[in-house]
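Novice: how does the following fold in three dimensions:
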Amino acid sequence: MTGTAAGRSVALVHEWFGATGGSENVFLAMSEAFPGADGYVLWRDRDARRGLQYRESWLARTPLRHSKAAALPVMPLAWRTLTRRSYDVVLSSSHAFAHTVKLGSSPDTRYLSYVHSPARYLWSPEFDARGSTGLLAGPRRALRAADVRLSRHVHGYAANSCEVRARIRRYWGRDARVINPPVDVDYFAAADGERGGGGYLLGVGRWIPYKNFDLIIEIADAAGLPVVIAGSGPEEAALRRLAERVRVPVTFEVRPPRERLRERYRGAAALLFPAHEDFGIIPVEAMACGTPVVGLRRGGLLETVVDGETGYLLDSRDPADHAAAVRAAAGLDPQRIAKHAETFSAEVFRERLTAWVADEAG
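Specialist: Below you'll find the predicted structure:
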């Protein structure tokens, strides 16, 4: 089942389309799996990838497009007023309210939703401080009720991880099939040459509090190894101040291009990932390069890292414990690590996604 899902009309729906990140990459992979489908988004950010023919909602013509938190209360209305056109299958990519979408008025439409996470703003504000803002603190209970009520028409859910499947059960009372998101493992495995000498540790991602980049620097200090911090985010100034106080060199690479990131993955002794993620694409990219991962025993790492074979998972947040794991990781087999990463390829994702849609669409 590809393209128009065995002759059926398909609509693909995503929240907002920003500079390409994890959820946007999943939506692009969905578009490749169903190339004849129509695409809908609430709006596209100015720095989003061009050349993609996705239709925007009326929210794109309002100031609300500049504030996701402010727009959240009216997103359910936007998802019910996108178009009068009906489709045989509507497949949403949801991390806020996209799973509540309804298009047209046909009673025969099959609604399916691939969920990155139930809206963290609403259900898991401990992971996302934006849920505690003044705009959302009051209406959160009403929005949670709306989230459940407006999604009763969904015929089937898929979750990007067992972690998210458990949230779907807990918050919405629904089950889901786990389909891990696609990772471009071929690109990261295709770098020329052998892995580097492992003379430094690496942290990659958004520099925001729950990613624990401060802990990454402290682990490197405990391990006595230089560390490269790659990415960007609002914690940059605080991280740079911390870097001045530790004994090891800390190198910041702001928004490195993909080629440079691949080079950094391949040269690192280990990727440090002491965060609780829903899935975590970055650790899989590192493993595709043959680089072991040292992180917390929780969230998506439980599905992506084979403890003792492709990295080490710890319950402790003590930098000394992580430093010991870094030393142990030096003995892991890079080829075994890279081979494991292949199980999260884009091809595997497309096969599992289209099989799920075929099963659910009947």
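
Novice: every contact and neighbour count from this point should use C-alpha atoms.
Specialist: OK.

Novice: strands along this protein, start to end?
Specialist: Using DSSP state E, the strands of the chain run over residues 10-14, 38-41, 54-56, 89-94, 110-115, 156-159, 177-178, 201-206, 227-232, 250-254, 270-273, 293-296, 311-314.

Novice: can you pull the contacts of the residue lying closest to A355 once chain neighbours are set aside?
Specialist: Distances taken as Cα to Cα, 6 or more residues apart in numbering put M1 closest to A355, at 7.4 Å, once the chain neighbours are dropped. Neighbour list for M1: 354-355, 357-358 [criterion: Cα atoms under 8 Å, 6 or more residues apart in numbering].

Novice: got it, and Y121?
Specialist: 96, 128-132.

Novice: how about 7 Å then?
Specialist: Y121 sits next to 128, 130-131 when contact means Cα atoms under 7 Å, 6 or more residues apart in numbering.

Novice: top of the contacts of M1 by neighbour count?
Specialist: V357 (22 neighbours; other Cα atoms under 10 Å).

Novice: ok, back up a step: okay if I get the contacts of M1 as TSV plus distance to I168?
Specialist: Below are the contacts of M1 laid out as TSV (distance: Cα to Cα, whole Å):
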residue	distance to I168
T354	21
A355	21
V357	18
A358	21
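
Novice: one more, for comparison:
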Amino acid sequence: MTSVEDARPVADVTGVPPLAGRSVAVVHEWFSAAGGSENVFLAIAELLPHARRYVLWAERDAPARDLGLRESWLARTALRRSKALALPVMPLAWRTLSRDPFDVVVSSSHAFAHTVRLGPPERTRHLSYVHSPARYVWSPTVDGRGSSPLLRAPRRALQAADLRLSRHVHAYAANSVEVRDRIQRYWKRDAVVIHPPVDVDFYATPAGPEQPREYLLGVGRWIPYKNFDLMISIAAAAGLPLVIAGAGPEEARLRRAASRVGVPITFELRPSRDRLRELYQGARALLFPAHEDFGIIPVEAQAAGTPVIGLRSGGLLETVVDGETGFLVPSTRAADHAAAVRRVGELSAARIREHARSFARERFAARMSGWIADECR
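Specialist: Below is the predicted model of the structure:
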């Protein structure tokens, strides 16, 4: 371990009564400063305050020590700089994470964290919350990053390893129906659906005087499958300004595309949480023309009373009520999304905010703690 020295786990009282007096570990893939899966991991850790917290590595800007994160040996290698190159050795890293056995392990997994083994199956109860079976490995067509030539050869071997090394998992939870169906399809396992937590109270709190909502908004990491280039085309077709908030490797290409359209395109690089709330509350609509497993950003926007215009697929089928809190479009034609933008005046901001409350943090805490308690009695 690289963050603190290893020691025997200490059994202590946790926030889930059936785990009182039992040793507990919570594990997660890599940890960056801000991200949806990291927020889920921290929410799980809050329910289990005396659990050990393990990650493969923490990014340099993540407060690893403040959060008590223990990193694997991968953190001391150059592989931490390339998730694609690190994938083939991740199962080994999880199997050599710690020599200490635990009574209960809760993994937060979007790659191979669910293969971690911290004790024999007959003693250790392993529950896994899944953001998605590794998309690089199982569904590369969903996320174009998985189509890298570096992954083509080892993909079949990684699929076999993923299945073989996860047989000891006792129960799965999925962050959406989309992911539950993927778990069934790829792993032949059942899962309960527990939607991730969203801080709806924060995004519903007015950031200042009410704004005129004159622009469209796109939020997220600037990578190909998020379709920010399509958002630019939608804004041009709708004749409205667009604000693009986030960061990522597509920045230069997106700026070139923005320079070729006849509407103002503004780039907000790595906005703070407070600034993001302002952007949500000032937007006419959030554009989200991407296929996501769940999608926390659309829920945040709805908490601010902002409707969502997105693809009729994936997690949006669970987070957006078509015709009430936004419009779901069955195509990637900019004109179709622009037509939906013109209809947002039909929607009620109060109804949109009300719907977002069904994804509040307290809902997640109740569902997650109940699931853990039921599986560990």
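
Novice: now, the contacts of M1 of the first structure that are in helices?
Specialist: Under the assignment DSSP state H, the contacts of M1 of the first structure contribute 354-355, 357-358 to helices.

Novice: for A11 of the first structure, state which of those is nearest.
Specialist: A11 of the first structure lies nearest to V357 out of these, by Cα to Cα, at 12.4 Å.

Novice: trace that closest one over to the second structure, please.
Specialist: The equivalent of V357 of the first structure in the second structure is I372 (alignment by TM-score structural alignment).

Novice: ok, now how distant is that match from V344 of the second structure?
Specialist: 40 Å (Cα to Cα, to the nearest Å).

Novice: one more: K83 of the second structure?
Specialist: According to Cα to Cα, K83 of the second structure stands 39 Å off from V344 of the second structure.

Novice: neighbour-wise, which of these two wins?
Specialist: A side-by-side neighbour count of K83 of the second structure and V344, using other Cα under 10 Å, places V344 first with 21 against 11.

Novice: now which residue in the first structure aligns to the more buried one?
Specialist: Aligned counterpart of V344 of the second structure in the first structure: A329 (TM-score structural alignment).

Novice: contacts only, for that match.
Specialist: Here A329 of the first structure is in contact with 292, 311 (criterion: Cα under 7 Å, 6+ apart).

Novice: separation between it and F17 of the first structure?
Specialist: To F17 of the first structure, A329 of the first structure is 37 Å away according to Cα to Cα.

Novice: the first structure: matching residues for stretch 91-103 of the second structure?
Specialist: With TM-score structural alignment applied, stretch 91-103 of the second structure matches the range 76-88 in the first structure.

Novice: measure the matching stretch end to end?
Specialist: Stretch 76-88 of the first structure has an end-to-end distance of 21 Å (Cα to Cα).

Novice: which residues touch it?
Specialist: In contact with stretch 76-88 of the first structure (Cα under 7 Å, 6+ apart) are residues 8-11, 57, 97-98, 100-106, 108-110.

Novice: can you rerun that using 8 Å?
Specialist: Contacts of stretch 76-88 of the first structure (Cα under 8 Å, 6+ apart): 8-11, 42, 57-59, 97-98, 100-106, 108-110, 150.

Novice: list buried members of the residues you listed by neighbour count.
Specialist: Among these, the ones that count as buried by 16 or more other Cα atoms under 10 Å are 9-11, 42, 57, 59, 97-98, 100-103, 109-110, 150.

Novice: taking those one by one, which sit in helices?
Specialist: Short answer: these have none in helices (DSSP H).

Novice: any idea how far the counterpart of G239 of the second structure in the first structure lies from E218 of the first structure?
Specialist: When the first structure is aligned by TM-score structural alignment, the residue opposite G239 of the second structure is G224. For G224 of the first structure, the distance to E218 of the first structure equals 10 Å [Cα to Cα].

Novice: so which of the two has more stuff around it?
Specialist: E218 (23 against 16).

Novice: excluding residues flanking it in the chain, which one is nearest S86 of the first structure?
Specialist: Once flanking residues are discounted, S86 of the first structure sits nearest to G104: 4.1 Å by Cα to Cα, 6+ apart.

Novice: contacting residues around the one you found?
Specialist: 83-87.

Novice: which of those has the most neighbours?
Specialist: Y87 (21 neighbours).

Novice: can you show me the helices along the stretch 101-250 of the second structure?
Specialist: 135-138, 149-152, 155-164, 177-187, 200-204, 228-238 (DSSP state H, counting those that start in this stretch).

Novice: want to try CSV for these, with distance to F267 of the second structure as columns?
Specialist: Shown next, in CSV, are the helices of the stretch 101-250 of the second structure (distance: least, Cα to Cα, whole Å):
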stretch, distance to F267 of the second structure
helix 135-138, 28
helix 149-152, 31
helix 155-164, 36
helix 177-187, 31
helix 200-204, 21
helix 228-238, 11
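
Novice: these: which one's closest to W222 of the second structure?
Specialist: With Cα to Cα as the measure, helix 228-238 is the member of those nearest W222 of the second structure (7.0 Å).

Novice: what's the average distance for that closest one when superposed on the first structure?
Specialist: Here the mean offset of helix 228-238 of the second structure against the first structure after fitting is 0.9 Å, by mean Cα distance after the TM-score superposition for the first structure.

Novice: and G199 of the first structure, what's its match in the second structure?
Specialist: Using TM-score structural alignment, the partner of G199 of the first structure in the second structure is E214.
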